[in-house]
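what follows is a predicted structure for the sequence shown.
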Amino acid sequence: MAATGTGAQELENHHSERPVQLCNPHVASLKEDVLYHFSLGTGTHDLPAMFGDVKFVCVGGSPSRMLTFIKYVATELGLGRPGDEYPNICSGSDRYAMYKVGPVLSVSHGMGIPSIAIMLHELIKLLYHARCTDVTVIRIGTSGGIGLEPGSVVITRQAVDACFKPEFEQIVLGKRVVRGTDLDEALAQELLRCAGELSEFATVVGNTMCTLDFYEGQGRLDGALCSYTEKDKQDYLRAAHAAGVRNIEMESSVFAAMCSACGLRAAVVCVTLLDRLLGDQIRSPHEVLVEYQQRPQRLVGHFIKKSLGRA
């Protein structure tokens, strides 16, 4: 049934505020848009009916972690009970996993810039085709800290590259294309306030260094290849800290660049599993790491509850 009167006007105003944008004029000319790695498409699925109510998208590397997150959010929002099953919407593909409850979408992105970039292209197109508005996208994950106690949570102010520059570089048609990596400052501060309300773990706002590699790219001494000394490593990590970097991971730069380009309010919230100034290998017991990994989920879950007026 179509909305009428004042309610219809309010709905129209709400949906005109911040629509998802595409920075690609060619998509409009497609007879059908196949989101191959999701096993979804405009010709095979009613994307507005399936996803039109989405307001929050949370992405993370691991399919199992994103399933755990959607179960947690469902319980927190009163939209599910422990033991409920949540089918993988992308079960026709083995690349990514996607789960939904109410206005929350939870999607895995794999490891590294190439994997999350492919996922984001199709995710942003999905939100666009579904005619979603006022969408907030948050990456939740793990990272290596610099000068922080393990278990600290970092809310990213800027994603920077391995030279501490706030930019994402990509080669397009043989040419260097550089995009900015600023994230929504107001959203970062809102998440920091939510962390203060929870008062469960140390949380800071700082820059996040995004690298192309887990080993040499992050200055580790324990990879199969290493061409530098312990002193070289320490000098580099201390220079990163002086540049405002508080953690290191492998997805934030392209995430920030793509979300910003398409008008999406975005944030990155990662827990640190170790202090890289003190070592390279993660040695905390499994049960401790599991609890650490739940911290970004609890913070973002509280933010979503508060945003929906259910906190």
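Yep, it's here. Note that the structure is a prediction, hence the values are computed from the model and not measured.

switch to C-alpha atoms for all contacts and neighbour counts from now on
Will do.

check contacts around Y86.
L67, I70, K71, Y99, K100 (C-alpha atoms under 8 Å, 6 or more residues apart in numbering).

that one - that's part of a strand, no?
No: Y86: not assigned to a strand; according to DSSP: H, G, I helix; E, B strand; the rest coil it is coil.

circling back: which of the contacts of Y86 fall within strands?
Per DSSP state E, strands hold the following members of the contacts of Y86: Y99, K100.

now render the contacts of Y86 as TSV, adding distance to E287.
Converted to TSV, these look like this (distance: C-alpha to C-alpha, whole Å):
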residue	distance to E287
L67	18
I70	20
K71	19
Y99	25
K100	27
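
in addition, the following structure is provided for comparison:
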Amino acid sequence: MAPGFTMEKKEDGQSTSKSASIHLSNPHLQKMKEDILYHFDLGTGTHDFPALFGDVKFVCVGGSPSRMKAFTKYITGELGLGDPDADIPNICAGTDRYAMYKVGPVLSVSHGMGIPSISIMLHELIKLLYHSKCCNVTVIRIGTSGGIGLEPGSVVITSQSVDASFKPQFEQIILGKAVVRGTQLDGELARELMECSQEIQEFKTVIGSTMCTLDFYEGQARLDGAFCFYTEKEKLQYLQAAYDAGVRNIEMESSVFAAMCNLGGLRAAVVCVTLLNRLEGDQISSSHDVLVDYQQRPQKLVCHFIKKQLGKA
């Protein structure tokens, strides 16, 4: 087997190996002459992966292409790796599915919205890191969310992702059968990120469970979708039950993100800002400027973490 390739994986996502290399649990890949990462417009037959990405140590992913480009520009200036005002090329310019930017050891990738979109991206990202012979990689999702019992603008570092029944698991149907995988995230990494927030002292940050749903409206107990067959009282009872179960925010990507990073042997975290308190309403009514400030908070926190890891803080 090639270095970093292992089949020693449990379905709960926990690795039996302490190796810091990337794990691919797919023997079929070794039989392929070329691996085409279709949604990135990259391939092992057309690109030199180790030369392009071999130095990557941090991967930051988020839903919006423009947000990930802005993050790349921001961290370029913070790390002193170039002119943050200069144009940064999109490595995936040949496709409109995802956007990818790189500066030094930091790779930024958009993942779209929802579990299907981020799962496709993660399959190809993990293969990209493997083909690039990367090791000791930390992957962090930075994004937005709805808070539960938190004031808008608070940042949540996810301890574990839970489903809509508050179970720490990701369930997927494969070959007609339900496969359940664990969604626990790296506790040490979460604590390191919390320490960074305490050093910044610019916004409230908490560690808590994140509920990952399949939908923005009914799946998150909103009252403002095209369809709603429950009462406001039932909605509030459900959200209060989520809070009592340790849930502090809701989004739509963390469960599969945690499960796949565990399977790939990647140290991972989810850092999301809350745009509203769902116990007080459903619609996001803050001004554009306020929302821009909120969305920059996870970026500031993760950037500070990366600078510390590189000895530049």
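Right, received. Where do you want to start? Everything numeric here is computed off the predicted structure, so don't read it as measured data.

what is the nearest of the contacts of Y86 of the first structure to D222 of the first structure?
L67 (31.5 Å; C-alpha to C-alpha).

can you tell me which residues contact the closest one?
With C-alpha under 8 Å, 6+ apart, L67 of the first structure has these contacts: Y86, Y99, S106.

would you agree the second one is in contact with A74?
No: under the criterion of C-alpha atoms under 8 Å, Y99 of the first structure makes no contact with A74, lying 10.7 Å away.

where do the strands sit along the stretch 51-200 of the first structure?
Taking DSSP state E, counting those that start in this stretch, the strands of the stretch 51-200 of the first structure run over residues 56-60, 98-101, 104-108, 136-145, 153-160, 167-172, 175-180.

tell me which of these sits most buried.
strand 153-160 (a mean of 28; mean count of other C-alpha atoms under 10 Å).

where in the second structure does the longest helix along the first structure fall?
Scanning the first structure for the longest helix, with DSSP state H as the assignment, gives helix 286-307. Per TM-score structural alignment, the counterpart of helix 286-307 of the first structure in the second structure is residues 288-309.

can you give me the buried ones in the matching stretch?
For stretch 288-309 of the second structure, a neighbour-count test (16 or more other C-alpha atoms under 10 Å) marks 291, 294-306 as buried.

and it against the first structure, how far off on average?
The superposed stretch 288-309 of the second structure is, by mean C-alpha distance after the TM-score superposition for the first structure, a mean 0.2 Å from where its aligned residues fall in the first structure.

residues contacting that stretch, please?
With C-alpha under 8 Å, 6+ apart, stretch 288-309 of the second structure has contacts from 58, 71, 75, 78-79, 140, 142-144, 153, 155, 192-193, 196-197, 200, 203, 271-275, 313.

whichever of those end up buried, select them in PyMOL.
Selecting only the buried entries of the contacts of stretch 288-309 of the second structure in PyMOL, with 16+ other C-alpha under 10 Å as the criterion:
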select buried, resi 58+71+75+78+79+140+142+143+144+153+155+193+196+197+271+272+273+274+275
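
now, the contacts of stretch 288-309 of the second structure that are in helices?
Counting by DSSP H, the contacts of stretch 288-309 of the second structure place F71, I75, E78, E192, L193, C196, S197, I200 in helices.

just those residues now: which is nearest S117 of the second structure?
Distance to S117 of the second structure across these (C-alpha to C-alpha) is lowest for F71, with 20.2 Å.

aligned partner of the closest one in the first structure?
Aligned partner of F71 of the second structure by TM-score structural alignment: F69.

nearest residue to its match in space, please, no chain neighbours.
Q297 (6.3 Å; C-alpha to C-alpha, 6 or more residues apart in numbering).

how much space separates S62 of the first structure from I155 of the first structure?
19 Å (C-alpha to C-alpha, to the nearest Å).

do the same with N207 of the first structure
In terms of C-alpha to C-alpha, N207 of the first structure sits 8 Å off from I155 of the first structure.

same deal with R179 of the first structure?
From R179 of the first structure over to I155 of the first structure (counting by C-alpha to C-alpha), the distance is 21 Å.

and R65 of the first structure, by the same measure?
Applying C-alpha to C-alpha to R65 of the first structure and I155 of the first structure gives a distance of 19 Å.

and the residue nearest the centre of the second structure?
R141 (2.5 Å; C-alpha atoms, centre = their mean).

for the aligned partner of D222 of the first structure in the second structure, list the residues it contacts.
For D222 of the first structure, the aligned position in the second structure is occupied by D224, per TM-score structural alignment. Residues in contact with D224 of the second structure (C-alpha under 8 Å, 6+ apart) are Y217, D282, Q283.

now the buried members of those residues.
Burial by neighbour count, 16+ other C-alpha under 10 Å: within these this picks out Y217, D282.

reformat the contacts of D224 of the second structure as JSON lines; add distance to K235 of the second structure.
Below are these laid out as JSON lines (distance: C-alpha to C-alpha, whole Å):
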{"residue": "Y217", "distance to K235 of the second structure": "12"}
{"residue": "D282", "distance to K235 of the second structure": "11"}
{"residue": "Q283", "distance to K235 of the second structure": "14"}
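
G92 of the first structure and F38 touch, don't they?
Yes: look at G92 of the first structure against F38 with C-alpha under 8 Å: they come within range, at 7.4 Å.

which one of the two has more residues nearby?
F38 (21 against 14; other C-alpha atoms under 10 Å).

need the counterpart of that one in the second structure.
Alignment note (TM-score structural alignment): F38 of the first structure maps to F40 of the second structure.

surely its match is in contact with N90?
No: applying C-alpha under 8 Å as the test, F40 of the second structure and N90 come out as separate, 10.4 Å apart.

which neighbours do the two share?
Counting by C-alpha under 8 Å, 6+ apart, the residues touching both F40 of the second structure and N90 are A99.

tell me which residues in stretch 85-95 of the second structure are buried?
Buried-residue list, stretch 85-95 of the second structure, by 16+ other C-alpha under 10 Å: I88, N90, I91, C92.

format those residues as TSV; extra columns: distance to L122 of the second structure.
Shown next, in TSV, are the buried residues of stretch 85-95 of the second structure (distance: C-alpha to C-alpha, whole Å):
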residue	distance to L122 of the second structure
I88	22
N90	18
I91	16
C92	15
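
just to be sure, A268 of the second structure is in a helix?
No: looking at A268 of the second structure with three-state DSSP, it is strand, so not inside a helix.
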